[in-house]
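>>> Sharing a sequence plus its predicted fold:
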Amino acid sequence: MGNFLVKTAINGVALWIAAWLVPGITFGTSPDTWAVVRTVAIVALIFGLVNAFVRPVAKLLSLPFIILTLGLFVFIVNALMLQLTSWLAGQFQLAFHVQHFFWDAVVGSLVITFVSMILGFFNPADD
């Protein structure tokens, strides 16, 4: 349970940094800091669940494209997971949105992957 919470916190930080760096990814414009923190936490949980359950199936189904592109298609799969998270957040009335699929979602997924990788090095639960 502790490892799940740490990974969710890492996802939350990565999503927040992506929203800060990529103009097409937003967490809304609420002046209430706690509302934004709550939204980031819930979206991080949704993102973690999407990556745990949907991403493996998507990668398996797109395996021929992943092989054909020497792994580069994984970036498209990651962008799709971010876009799916945006859609699910909208279904729960959360203020998280990814504007355009290709540029915003792909660049956002690259930022999230990079930040998660860096923060994952400091995750004591992975030992």
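Arrived safely.
>>> When you work out contacts or count neighbours from here on, use the C-alpha atoms and nothing else.
Will do.
>>> now the strands: where do they sit in the protein?
Taking DSSP state E as the test, the strands found in the chain are 25-26, 97-98.
>>> now the first one, how far from the centre of its chain.
Strand 25-26 has its C-alpha centroid displaced from the chain centroid by 11 Å (Cα atoms, centre = their mean, to the nearest Å).
>>> Can you list the neighbours in contact with that strand?
Residues outside strand 25-26 that contact it (Cα atoms under 8 Å, 6 or more residues apart in numbering) are 18-20, 95-99, 104-105, 108.
>>> Below is an additional structure, to be compared with the one above:
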Amino acid sequence: MNLLIRLLVSTIIVFALAYFLPGVHVADMSTALLVAVVLGLLNTFLKPILVILTIPVTILTLGLFLLVINAFIIMLCAYFIREFTVDGFITALIFSVLMSISQSVLNGLFVSEK
């Protein structure tokens, strides 16, 4: 049940950020759902590999390079999904930061820790 709630929260966040953030475009709510699923899959399978490969750079930048990895994941998701577009790297970076903050807040409100 928590997985469905997290997926719904992510879908709503993607749709809302695409509405308010210039440079991020989502065709409709079903596309936002697809983006949430693909982002979840990329974060589950690809992100750990990227984090391990970039440990030296991440240590040198005191963890700030993880923001670059998140932006890369967003741009990769936009590459895979035609109806989801991100205009540039800075926009993907802002989108990923806002999405992370929003997910932390909303998952804390709606998802139980059982």
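It's in. These numbers come from a predicted model, not from an experiment.
>>> Can you give the structural similarity as a TM-score?
The TM-score (TM-score structural alignment, normalised by the length of the second structure) is 0.91; 114 aligned residues with a Cα RMSD of 1.3 Å.
>>> follow-up on the earlier one: among the contacts of strand 25-26 of the first structure, which one is most surrounded by other residues?
Most neighbours among those, by other Cα atoms under 10 Å: G108, with 29 neighbours.
>>> residues in contact with the aligned residue in the second structure for it?
Matched across to the second structure, G108 of the first structure falls on F95, judged by TM-score structural alignment. F95 of the second structure makes contact with 17, 21, 24, 71, according to Cα under 8 Å, 6+ apart.
>>> circling back: just send the strands of the first structure back as a markdown table, with distance to F47 of the first structure too.
Formatted as a markdown table, the strands of the first structure follow (distance: least, Cα to Cα, whole Å):
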| stretch | distance to F47 of the first structure |
| --- | --- |
| strand 25-26 | 14 |
| strand 97-98 | 13 |
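>>> among those, which is nearest G120 of the first structure?
Nearest of the strands of the first structure to G120 of the first structure, taken as Cα to Cα: strand 25-26 at 22.3 Å.
>>> F45 of the second structure -> the first structure?
Going residue by residue (TM-score structural alignment), F45 of the second structure aligns to F53.
>>> do the same with I69 of the second structure
Per TM-score structural alignment, I69 of the second structure is aligned with V77.
>>> for its match, what are its contacts?
55, 58-59.
>>> how does it look with 10 Å?
By Cα atoms under 10 Å, 6 or more residues apart in numbering, V77 of the first structure lies in contact with 55-56, 58-59, 62, 66, 83, 106, 109.
>>> what does F101 of the first structure give?
24, 76, 79-80, 82-83, 107-108.
>>> if you look at these, which of them are in helices?
Mapping the contacts of F101 of the first structure onto helices (DSSP state H) picks out 76, 79-80, 82-83, 107-108.
>>> And the contacts of V77 of the first structure, which of them are buried?
The neighbour count (16 or more other Cα atoms under 10 Å) marks 55, 58-59, 62, 66, 83, 106, 109 as buried among the contacts of V77 of the first structure.
>>> Where do the helices of the second structure begin and end?
In the second structure, the helices defined using DSSP H lie at 2-20, 29-45, 47-53, 55-60, 65-80, 89-110.
>>> Mean neighbour count, those helices: which tops it?
Of all these, helix 65-80 carries the top mean neighbour count, a mean of 19, counting by mean count of other Cα atoms under 10 Å.
>>> Against the first structure, what's the mean shift for that one, could you check?
After superposition onto the first structure, helix 65-80 of the second structure sits on average 0.6 Å from its aligned residues (mean Cα distance after the TM-score superposition for the first structure).
>>> just checking, W20 of the first structure touches F27?
Yes: counting by Cα atoms under 10 Å, W20 of the first structure touches F27, with 9.1 Å between them.
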